[in-house]
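Q: Structure, please.
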Amino acid sequence: MTDSPRAPETRDYRDTLFLPKTDFPMRAGLPKAEPEWLKQWQAMNLYAALRKRSKGRPQYCLHDGPPYANGHIHMGTALNKIHKDMVNRSHQMAGYDANYVPGWDCHGLPIEWKVEEEFRSKGRSKDDVPASEFRARCREYAQEWLDVQREEFKRLGVVGDWDNPYVTMKPESEADICAELLKIAGTGQLYRGSKPIMWSPVEQTALAEAEVEYHDKKGTQIYVRFPVRGFKYTSQTGTRPALDLASASIAIWTTTPWTIPANRAVSYSDTISYDLYEITELGDPGFPLGQAVGDRLIVADKLWDDLAKASHITSSKRLRAVEADELSAIILSHPLAGTVDSFDYPIPLLPGDHVTDDAGTGFVHTAPSHGEDDFNVWMSNTDKIEALGADSTVPMTLDDAGCYTSVVGPRFEGLDVIRTSGKKRGQDGKANAEVIKALVEAGNLLARAPITVRDAHSWRSKAPVLRRATPQWFISMSKGNLRETALAEIDKTTFYPERGRNRLRTMVEDRPDWLVSRQRAWGVPITILVDADGNLHTDRDDADAINARILAAVRKQGVDGWFDTPAENFMGGEAGWTKVTDILDVWFDSGCTHAFCLKQRDDLPDRADLYLEGSDQHRGWFQSSLLESCAVYGEAPYKAVMTDGFVVDEKGLKMSKSLGNTVSPQDIAKQFGVDILRLWVASSDVHNDLKIGKDIIQTNVDAYRKLRNTLRYLVGALDGYDAADAVSYDDMPALERWVLHQLHAITGKHKDWVANHEHRRIYSELFNFCTNDLSAFYFDIRKDALYCDPLDSTRRRACRTVMAAIFERLTTWLAPILAFTMEEVWQTRHDSSVHLEDFRNAPERWENAALAHHMDQVRSFRDSVNEAIEPLRRDKVIKSSLEARVIAPTGDLVATLDALGVSRNDVYADPTDPSDVLADYLIVSEADLAGDSVVVEDLKDSAATKCARSWKYFRGEGEITPRDAAAVAALDTQ
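A: Next up, the predicted model:
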């Protein structure tokens, strides 16, 4: 039947129909409605109400990874916060105390830069501003953006302790961060050393791997020869011919010409086959190069052709193989020796495991101050180096600005490697060109050519970074077995998705010691005091007392308590100690959040059940938290780790303002509403890159509309319903018991999906349930009973009983996803908040697999009937399926209908209390099981009469069916 039939007969039966009634609007108006719900939640203090309701429950803790307090939130942060809120709300409604404490990361260079710009705009350089004033403005700036972001997160519907978040710049947090560092220092895991680290000349600070990103960079590749200077000793064995190295050189290849002045050795591999070649013919490159006919070069045999082609060597002859023991005896001259006095020192050949013959020459130019492998090779061969009379000290060839120091001599001193200011910031400075020029003058440049390489850039300034040896503070990965402990904890951790385990494990296995020092102003200081011999105060017997004075000062004044207090005060009046002025890596700050949030709050557990951030945090927060916690407490701070993918546009491209493909969460909230954004999160594969754009948003709008219409129908159909109208399970028709079976099945799956954070499966299951099981099947069949059965009929009351069960489950199941809409729906029938409810259980008796099997057969049969009716509808032979009579083969349907208690007779045995007949399931007026195939007949020209109330065709007296007559009579009596 249709929703509002009109009868042309003497009585207008429209007023006798029990149509759904509701004020719940079809159009959501989310952009205006959602802020009103936020006001209601604030007025009722929903967060406090949840905590009160949860008292005594088992705790579930999703620990918030702190966003950076700088700028508006973007789609990636919106995705992450919404996803967290779904996890928290789901566990809260599953019976836990899911207390969510948001946090912010407030220290670091981006804020420092912005504040520097502010002062510059007022004519004051950073050096002109007192440090305490500068830090105070950084604190104010961070607080301003923290407040902005807090409101933006609230607008997303995220429930949490917004009035008491954890903040890294609170004095008590800063003190706790210092305390964690001092604990590590007390175990001997903290040390000061000089080794190559990532250095940003633009920002003039050290960077960790987590603070760099890799981009293509145009550069120059060069082949350079290192002339043989002599032998350390004579190495002649057996019948091997003497190695004649007259006019011989070893060739290297590099893409960083500026590192040549820092060269101290050449590395080779014991596993590579090397040969001595003599040049017999040269082409004309059109510009001067150092090689000449008769020159001899030692190169990896596999790579000679590459070198010959690049160096315009058109003909050569192979003289003999050069063995590893012979290489180890060779001493080289620096390629700049002779033209620049500063480079007249011996260059040894050193074996290195990092040397390959995949590219280059099979030899690696080794500058220990600019490469980790170079440094390791150099430091493992100091005895050999010093035996040559050479200085084994790693030279400091670059200053903080990335310019050559006096170590490389007057010709290069002061030249910049990259430009640190102006429009050409990040491009090559003067160093590369001058080094190449000097190599040409020395006659040792074999070849040069442009090249594009993928190299490290600062993710803040976007400028290239350099590898530079400087004195820094490190946390050892080996002392205290930190690496082994971390790897063991990774094995104990659950990962969503599982591939995250290998990613994090590989990073921890391969990472160097943790560089924790930065040379900036805005951050938590490294609260270590050092004496003239380099001893740390944490090694003293009275370290605890010193630490207590340090922490008291920081807790009282914040970081200024360290910087503004004389060292003697901390040392109990003892002189001769110096405070470290470096600040901590901000990843150390955030890595300590478990210590100063989870372990400090009585309403949170010491360890988190889950950390949930973007997949880039395997090298960031997941790892820094793991290492800090393992270094101090010997365990991971989390039991599980889950990752979100990155947000891209509909074409899968990274969002950027230059491409004009950015999508703002604020704009979506204003145009469509946050629940559309939340639906997008729930419907997406969050562990991979998530696409978003106009078409994808519209798809979610359409899906939302279908869900809303389903819920609106439920609300309207339940108008006036209360528990007194309920029908017991045993008295329900099979169709209602089948719906309860479906609810039971979903309940079991939903419980598992909540535990494993599978919100996409939850959404998909509920959406399909609403559209396929309810709207297209159950509601479609039961419209007639709801609208036309006598008010007190068992079938109608059973339908509304089941609808009430559906309502309570759908609204609670969907509440973590559509937080605003489900509150609106719930409050059409309740005075409380849906978010204070728990998920409903399903009685075991609702499970009925046999009934479900029979109903599947009926649905399949119904589909075949609809396929037969559709051509008649399409050809306009009939307008409504109620105009049809269906004749169908018996098959197994008789037994199925009998099992379901569905009559094959079209006439209700008791019109005052009708029970299901086959025609009801098919939504036709008559159905007969006979014949060999499905046949559809048009009833309009038959002896049947169209009911003026239900529009069913029937055979008998009067203008309405006996069932409709009974309903009208009962209504008239009332």
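
Q: switch to C-alpha atoms for all contacts and neighbour counts from now on
A: Will do.

Q: For the residue most central in space within the chain, give me its contacts.
A: Geometric centre of the chain, nearest residue: Gly614, 1.5 Å, by CA atoms, centre = their mean. Neighbour list for Gly614: 80, 643-646 [criterion: CA atoms under 8 Å, 6 or more residues apart in numbering].

Q: Which stretches in the stretch 451-600 of the chain count as strands?
A: 466-475, 494-496, 514-515, 517-518, 529-531, 577-579, 583-584 (DSSP state E, counting those that start in this stretch).

Q: What of the stretch 751-900 of the chain?
A: Under DSSP E, counting those that start in this stretch, the stretch 751-900 of the chain gives strands at 884-888.

Q: Are any of the contacts of Gly614 buried, and if so which?
A: With neighbours counted using 16 or more other CA atoms under 10 Å, the contacts of Gly614 contain these buried positions: 80, 643-646.

Q: tally of neighbours for Glu844?
A: Neighbour count of Glu844, defined by other CA atoms under 10 Å: 9.

Q: run this one through as well so I can compare:
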Amino acid sequence: MTFPDYRDTVFLPKTDFPMKAGLPEKEPRILARWQAEDIYGQLRAARKGRPTFMLHDGPPYANGDIHIGHAMQKTLKDLVVRTQSLLGKDAPFVPGWDCHGLPIEWKVEEEYRKHKRNKDEVPVREFRAECRAYAQKWVDVQREQFKRLGIAGQWDKPYLTMDFASEAVIVSELLKFATSGQLYRGAKPVMWSPVEKTALAEAEVEYHDVVSTQIDVAFEIVESPIAELVGAHAVIWTTTPWTIPVNQAIAYGPDVEYVLVERGTGFLGFEGDEAFPYTDKFDPSTASGLTPEFWDHLNAAQKKIAVALKATGLDRLPAKILVARELLEQVNKRLAAQVAHIDWKAYGLQDVVIDFTDPRDRVFKGSDLAGTIVRHPLHHLGGFFATPRPLLPGDFVTTDAGTGLVHMAPDHGEDDFLLCKAHEIAPVFAVTADGTYRTDRPDWLWLQGMGNVISDKLNNPEGAICTALRDAGALLAAAKYEHSYPHSWRSKKKVIFRCTPQWFIPMDEPHGNVDTLRDTATAAIAATRFVPEKGRNRLASMVAGRPDWVISRQRAWGVPITLFVDRATGQYLQDAAVNARIVAAVREHGVDAWNAEDAQALLGNDYSLADYEQVTDILDVWFDSGCTHAFVLESGEWPELRWPADLYLEGSDQHRGWFQSSLLESCGTRGRAPYNAVLTHGMTLDAKGFKQSKSLGNTTDPAVLLRDYGADIIRLWTATSDTTEDHRIGDEILKGVADQYRKIRNTFRYLLGALDGFDAAERVAPADMPELERWVLHRLAEIDAELRRAVDDYDFSAYVTALSTFINNDLSAFVFDIRKDSLYCDAAGDPKRRAYRSLLDTLFHALTRWFAPVLVFTAEEIWGTRFPAGGSVHLLEWPAIDAGWRDTALAERWERLRALRSLATMAIEPARRDKLIGSSLEARLVIGAGHADAALIASVDFAELAIVSEVELLIDAEIETGIRVSTEKSHDARCERCWRYLPDVAEESGLCGRCAGVVGA
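A: Prediction:
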């Protein structure tokens, strides 16, 4: 029989919201509208007067396109700010940039070199202007790249460390340290880049594996309270041969055991087919029966060994050496390696061993060595090298490696400097800024032409240093040694420790009635919240172990150290009026205000420039960025901001960078941290877990992702990653994120279509809704609590997981599936359909708001599709979820019903697989259950829950838990409108009773 086409009578979802997102094309249009309508400004006006939340943006460096780490981090910050704003708080975001410093200066110099220009011949104002222009160029580029990611903020008025107002505040903060006595100039070893000719902070250094030269060097003992040590040699071990020329002492461990041992030579020789041993400690008087031929063979062998050793320079090794007892074996191994390459068989010998051993060795405690004097291996050069070198007690000396005796070069090591200073031994400043030895003293002329101190010409086993030591008979061993070594993270070249005059902020000197900076910072760390908590120990350990803060740099592009130093006393000038003039001048003219021409005007009439040295160093850029809290949060330039910040958010590398410099600067000037909480994220690795590197070709370019996927995919990847740990990105990962996005988008497409034409008159109150709808409201209340907790914990992975689980498991796979029959086929005014559509409206408002901080463009598209004149979704607040919707008893009841439904669904699958039925609507279920489950099943329309035609329920008292289900094919007719198999389908119309009533048949 032919029936009418009832498709037009079914209430199918209807929406213009497309399934295909087209984000790369659509997002820029949405972004342009936000800018045209000043959505950020509207949001500030809407939240004015509300409780505030301050996330202070750590400044990225303005010297190139953003990378995926930048994209992830800025998105993470945006997630924090947007969720706080969603909660109704006034959460402004002022982005900023770090603009001073060596990387920019280096780039400008590179351009100079390309055009064969000499930086030193360019007026400093002109050079700084080029640095400023270079930084501004990249600020403008990065700003557009960040905006494209959907980051909301005060982009028209960001903060820049190079703004005159910022530079003035940085100077003012420096002068606070000076005024409070927390500043001194001293000569001590600092990390120094010979390539960039400037001091570096720990945060500006990265470590790479290198191959250096390790050497064992013998220093002849010329004086000692222990008579038998005189004439022996104290042996040191180092991996920096270039520091040997500046040696001024040797350190020993007071509690270490040292041993005096003698050199011996042993070998296996041949006489016919018979091998025989020999050692130069062999006592002929104890031997008998040895032929004259044997002795002739031994004498010949000794002569051959002497020839071979002379060729290697080992013929002049000292007869006795002093080393730590625990390390003698290591010393002998390194010595043995020196002769291992010789072809002894060519000399008629099987093997030769040179070592230092003596069964009658003498053992001394380190403290016994007090008063012992050695001479430099190069003492024959005279001058500096002729001065005797003392053995000094050092608590830092260990027996982990080396010889247990440590050579001290106060020019080039922190421990060296402090120990020598305690014994009134001063550095000699032998190495110049470019890493070469000074030329104004004949002591160092022999090292000229060898390049700087990190070059192989000086340091390799055949280099100038090793050659000089070998010629002096002082080189026991020289070999390659692989280890980790500090490099400048800008030039990627090795750095050295070099003693130079620098300006420091002391960590351990109290000022006035205030604790030391280290103590104040440690207390501030204890009072700060850390997410994750492990960040607390990381920062605390770095602060506990850091040296004084070296704040001076020897460059041009940066904020000057605006101090005048009295030439007679060496004290810097502390005068409030002078300081005020300096700050005012910098505010008006920027860093160029600090120049020799205007120096007298800055000093005023009370002082003469002839009596003062004007400091020419600039500030460490970490001091610049450490002051951002002062010129951003406090200055009044952005009235919507306040101090301190609620949150600082950066990568884990900033525990030694911005987190720490901001902490120290604020603790030194304000006595507390500039933040209440610190959120740390890990590094973004490639898909295999390797660090991203241009040289490896495994970098991920945000511009490519924006082109191929769109910003919302990058944002969803950020939100779903556990950013507190190192995390990965790659094609397969992004495909998974894109699939997750499609599921979210399809959920909203369903909601929009199902709510077509919905208005307030149709709404049903929650109390009047069926149980299923009320269970969803209960879940909404649970989700609300989960999301609030995730926002408070800054755990956006948990945030998105909670939402995705809800829409996929609770809605799409359960509620939407069950209620589609009611939505499509019930009468428009049917109470159940109205209740369901009322629930969908509640879901729409909640989910759109909750997803808005994550999928900023998609949420705007969703909101605009339903409410074209409804403004921006980003002006809305957290959805109003009634805590009274929670119903634990109802939740327990429906969790059991869901479990029983799953058992029923599983029973249908074999019938479908065996083609007994097609759609589940063809199925008739016979369910056997115990009393409790039977009562539960009978209390609802279980056929609707299981999406089958009919359920026959049998009580089986023997079933304690679960149900028994058998599946049959329904014998009823199918309704031509709702496709359910029902007994009341009319033969004439092909409609069930419900559908006939809806269409009026």
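
Q: TM-score of the superposed pair?
A: Overlay of the two chains. TM-score (TM-score structural alignment, normalised by the length of the first structure): 0.92; 918 aligned residues with a CA RMSD of 1.7 Å.

Q: Which ones among the contacts of Gly614 of the first structure lie within strands?
A: Applying DSSP state E to the contacts of Gly614 of the first structure, the entries found in strands are 643-644.

Q: Quick one: the contacts of Gly614 of the first structure as a markdown table, columns for distance to Trp587 of the first structure too.
A: As requested, those are exported to a markdown table (distance: CA to CA, whole Å):
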| residue | distance to Trp587 of the first structure |
| --- | --- |
| Asn80 | 19 |
| Thr643 | 18 |
| Asp644 | 19 |
| Gly645 | 21 |
| Phe646 | 21 |
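
Q: I'd like to know which of the contacts of Gly614 of the first structure is nearest to Ala48 of the first structure.
A: Asn80 (23.3 Å; CA to CA).

Q: Just give me the match in the second structure for that closest one.
A: For Asn80 of the first structure, the aligned residue in the second structure is Gln73 (criterion: TM-score structural alignment).

Q: Pretty sure that match sits against Glu650.
A: Yes - applying CA atoms under 8 Å, one finds Gln73 of the second structure in contact with Glu650, separated by 7.0 Å.

Q: joint contacts of the two?
A: His681.

Q: export the strands of the stretch 451-600 of the first structure to TSV and tack on mean neighbour count and distance to Thr890 of the first structure?
A: Shown next, in TSV, are the strands of the stretch 451-600 of the first structure (neighbours: other CA atoms under 10 Å; distance: least, CA to CA, whole Å):
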stretch	mean neighbour count	distance to Thr890 of the first structure
strand 466-475	22	79
strand 494-496	18	51
strand 514-515	21	76
strand 517-518	26	82
strand 529-531	17	93
strand 577-579	20	93
strand 583-584	24	80
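
Q: what's His537 of the first structure in contact with, if anything?
A: 528-531, 543, 546.

Q: Recalculate using a threshold of 6 Å.
A: His537 of the first structure makes contact with Leu529 under the criterion CA atoms under 6 Å, 6 or more residues apart in numbering.

Q: which part of the first structure lines up with the longest strand seen in the second structure?
A: What stands out as the longest strand in the second structure, according to DSSP E, is strand 205-223. Under the alignment (TM-score structural alignment), strand 205-223 of the second structure falls on residues 212-230 in the first structure.

Q: and the matching stretch, which residues are buried?
A: 212-213, 217, 219-229.

Q: just stretch 278-296 of the first structure next, same as before
A: By neighbour count on 16+ other CA under 10 Å, the buried set for stretch 278-296 of the first structure is 278-279, 282, 289-292, 295-296.

Q: can you tell me which two in the residues you listed are farthest apart?
A: So, those by CA to CA: farthest apart are Glu278 and Leu289, at 16.2 Å.

Q: that older thread, any idea which of the buried residues of stretch 278-296 of the first structure is the one closest to Arg89 of the first structure?
A: Closest to Arg89 of the first structure, out of all of those and judged by CA to CA, is Leu289, at 70.3 Å.

Q: Shouldn't that closest one be within a strand?
A: No - if the criterion is DSSP: H, G, I helix; E, B strand; the rest coil, then Leu289 of the first structure is coil and not within a strand.

Q: so what's it up against?
A: Leu289 of the first structure neighbours (CA under 6 Å, 6+ apart): 445-446.

Q: do Ile197 of the first structure as well
A: By CA under 6 Å, 6+ apart, Ile197 of the first structure lies in contact with 467-468.

Q: switch the cut-off to 10 Å
A: 206-209, 369-372, 465-472, 512, 515 (CA atoms under 10 Å, 6 or more residues apart in numbering).

Q: now the helices for the stretch 301-450 of the first structure?
A: 304-310, 324-329, 372-379, 382-387, 431-442 (DSSP state H, counting those that start in this stretch).

Q: Tabulate those helices (JSON lines), appending distance to Thr254 of the first structure and mean neighbour count.
A: Listed next are those as JSON lines, based on distance: least, CA to CA, whole Å; neighbours: other CA atoms under 10 Å:
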{"stretch": "helix 304-310", "distance to Thr254 of the first structure": "12", "mean neighbour count": "17"}
{"stretch": "helix 324-329", "distance to Thr254 of the first structure": "20", "mean neighbour count": "17"}
{"stretch": "helix 372-379", "distance to Thr254 of the first structure": "13", "mean neighbour count": "20"}
{"stretch": "helix 382-387", "distance to Thr254 of the first structure": "23", "mean neighbour count": "14"}
{"stretch": "helix 431-442", "distance to Thr254 of the first structure": "12", "mean neighbour count": "19"}
